[in-house]
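A.B. asks: compute the structure for the input listed below.
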Amino acid sequence: MSTLRPVGRTLLRDTAYVALRDAIVCGELAPGEPVRDVELAARLGLSRAPVRDALARLVEDGLVETKPQSYTRVTRIDTRAVREAGAVVGAMHELATRTAVPSLSAADVAEMRAANDRFAAAVAAGATGDALNADDALHDVLVRVCGNRAVTATIARYTPLIRRLEWRLFATRGAWESAGMHERLIAACETGDVVEATAVTAHIWSSLTNLTAGVDHVA
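C.D. replies: Now for the predicted structure:
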């Protein structure tokens, strides 16, 4: 399903940003592909202004690069940048877990378990986008309960750099192992074991180092 389709008229800059970001993450807008505000505005059913604003934010995020009077294009996937983003995002998730676990409710744990069920089903079906969305939903429970706005903002900004690579290499990253690690995380959360939950979270995010080992760029 195309992510570049006409959008509603509320919060146009944010809506354009999310649509373009998601199109880059899933590869609909491919690495190195030129992006033009006129064409994107037409595809999204928007004026050029919110699209220009969205592209400026995507430049800051490292997903788009521009050279004045020359080009604006989707960046290539730089695995060094992915590793750096992974280190930051992983640290934020560890902090979120350490902070949130003592405050989790039974409903929060049930929400995490439901997300992992969706994750496992998506992996079995080979539905990469659904699996990554479910993975985000599981970890987002801890981020939400943590309540730290700086943690939330940092994760939101740098996670798309990681997800771009995962979209392309998802089948090779041991997704079934991830489902098992999620179960360990959920069990630790359910018993209030902060140390175990934080350790499992660290393991989950450190797996990105293995994913990018020996690779400089991904087309």
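
A.B. asks: CA atoms for contacts and neighbours, from now on please.
C.D. replies: OK.

A.B. asks: which SS class is the residue sitting furthest away from the middle of the chain?
C.D. replies: Going by Cα atoms, centre = their mean, the residue of the chain most distant from its centre is Gln69, 31.2 Å out. Three-state assignment for Gln69 (DSSP: H, G, I helix; E, B strand; the rest coil): coil.

A.B. asks: is it correct that Ile162 is in contact with Val82?
C.D. replies: Yes - here Ile162 reaches Val82: they are 5.4 Å apart, a contact under Cα atoms under 8 Å.

A.B. asks: more neighbours: which of those two?
C.D. replies: Val82 (25 against 20; other Cα atoms under 10 Å).

A.B. asks: quick one: contacts of the host helix or strand of the more buried one?
C.D. replies: Assigned by DSSP states H and E, Val82 belongs to helix 79-100. Identification of contacts with helix 79-100 by Cα atoms under 8 Å, 6 or more residues apart in numbering yields 139, 142-143, 145-146, 148, 151, 154-155, 158-159, 161-162, 165, 194-195, 197-199, 201-202, 205-206, 208-209, 212, 215-218.

A.B. asks: out of those, which end up buried?
C.D. replies: Buried subset of those (neighbour count, 16 or more other Cα atoms under 10 Å): 139, 142-143, 145-146, 151, 155, 158-159, 161-162, 165, 194, 197-198, 201-202, 205-206, 208-209, 212.

A.B. asks: about what we covered before: so of the contacts of helix 79-100, which ones are in strands?
C.D. replies: Of the positions in the contacts of helix 79-100, His217, Val218 sit in strands, assigned by DSSP state E.

A.B. asks: one more sequence to fold, the one below, so I can look at both together:
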Amino acid sequence: MEAFLPAEEQAFQYVIGLIVAHELQPGDRMYEPELVQKMGMSRTPIRTALSRLVADGVLEKVHGQRGYQVPKLSLEDMEKVFTARQALEGMIAREAAIHRTELEVEELWKVNEREMDIVLSRKEATQLNELFHRKLVRMARNEYLERSFEALYLRSSLYIFYFGRFFLDGQSRE
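C.D. replies: Sure, this is the predicted structure:
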């Protein structure tokens, strides 16, 4: 875990890492006290990170049950998530094209070239893909699109992490 990140972000990234590594599967439960013990940090940043993951659709808080759950994924939900993401990213790309700078375009090309030129581990692929999309959404210069993008991106990532060939067939290096 990167020490310079705030504790809340460390906890957030830790849970995302468990999902990317398939250490947590859809339907699996996690509990705040276990994370406190594993990460050696106080409850407050972990609780804040878990709340953020629930708000973004990466985890669910099931009423009447303790802990948090990785959502059970379905074809219907996947279709809704990617339809919404497609619509939003089309608008983001349009706005980014309008507001772009030459430096921003160069940065996107560099991220894209790096992604294509090297054999990526899951972590590297995930980081570069996220970097590319986040740069693009920032180029749109619209905080409402950016906020909407966050939840859709994270929820759609669950489908990619659990069902994407790159994450399933062993082509990537750990």
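
A.B. asks: in structure 2, which residues correspond to stretch 197-205 of structure 1?
C.D. replies: Mapped onto structure 2 using TM-score structural alignment, stretch 197-205 of structure 1 spans no residues at all.

A.B. asks: compute the number of surrounding residues for the counterpart of Val15 of structure 2 in structure 1.
C.D. replies: By TM-score structural alignment, Val15 of structure 2 lines up with Leu20 in structure 1. Number of residues near Leu20 of structure 1 (other Cα under 10 Å) recorded here: 22.

A.B. asks: surely Cys26 of structure 1 meets Arg164?
C.D. replies: Yes - counting by Cα under 8 Å, Arg164 is a contact partner of Cys26 of structure 1 at 6.3 Å.

A.B. asks: return the residues in contact with Ala49 of structure 2.
C.D. replies: Glu8, Glu9, Ala11, Phe12.

A.B. asks: from Phe166 of structure 2, how far out is it?
C.D. replies: With distances taken as Cα to Cα, to the nearest Å, Ala49 of structure 2 is found 27 Å from Phe166 of structure 2.

A.B. asks: cool, Glu107 of structure 2 as well?
C.D. replies: On the measure of Cα to Cα, Glu107 of structure 2 and Phe166 of structure 2 end up 24 Å apart.

A.B. asks: then Trp109 of structure 2?
C.D. replies: From Trp109 of structure 2 to Phe166 of structure 2 the distance is 22 Å (Cα to Cα).

A.B. asks: so those two - more neighbours on which side?
C.D. replies: Using other Cα under 10 Å, the more surrounded residue of Trp109 of structure 2 and Phe166 is Phe166, with 17 against 13.

A.B. asks: before we move on, back to that, after the helix or strand containing the match of Val15 of structure 2, heading C-terminal, what element do we hit next?
C.D. replies: Leu20 of structure 1 belongs to helix 12-26 when assigned by DSSP H and E. Per DSSP H and E, the first helix or strand lying C-terminal to helix 12-26 of structure 1 is helix 37-44.

A.B. asks: against structure 2, where does that next one fall?
C.D. replies: Counting by TM-score structural alignment, helix 37-44 of structure 1 sits on residues 32-39 of structure 2.

A.B. asks: repeat that for stretch 81-95 of structure 1.
C.D. replies: Using TM-score structural alignment, stretch 81-95 of structure 1 pairs with 77-91 in structure 2.

A.B. asks: check the mean deviation of that stretch from structure 1.
C.D. replies: For stretch 77-91 of structure 2, the mean distance to aligned residues of structure 1 following superposition is 1.8 Å (mean Cα distance after the TM-score superposition for structure 1).

A.B. asks: I'd guess Thr10 of structure 1 is in a helix, am I close?
C.D. replies: No - counting by three-state DSSP, Thr10 of structure 1 falls outside a helix, being coil.

A.B. asks: what's the spacing between it and Ser206 of structure 1?
C.D. replies: 38 Å.
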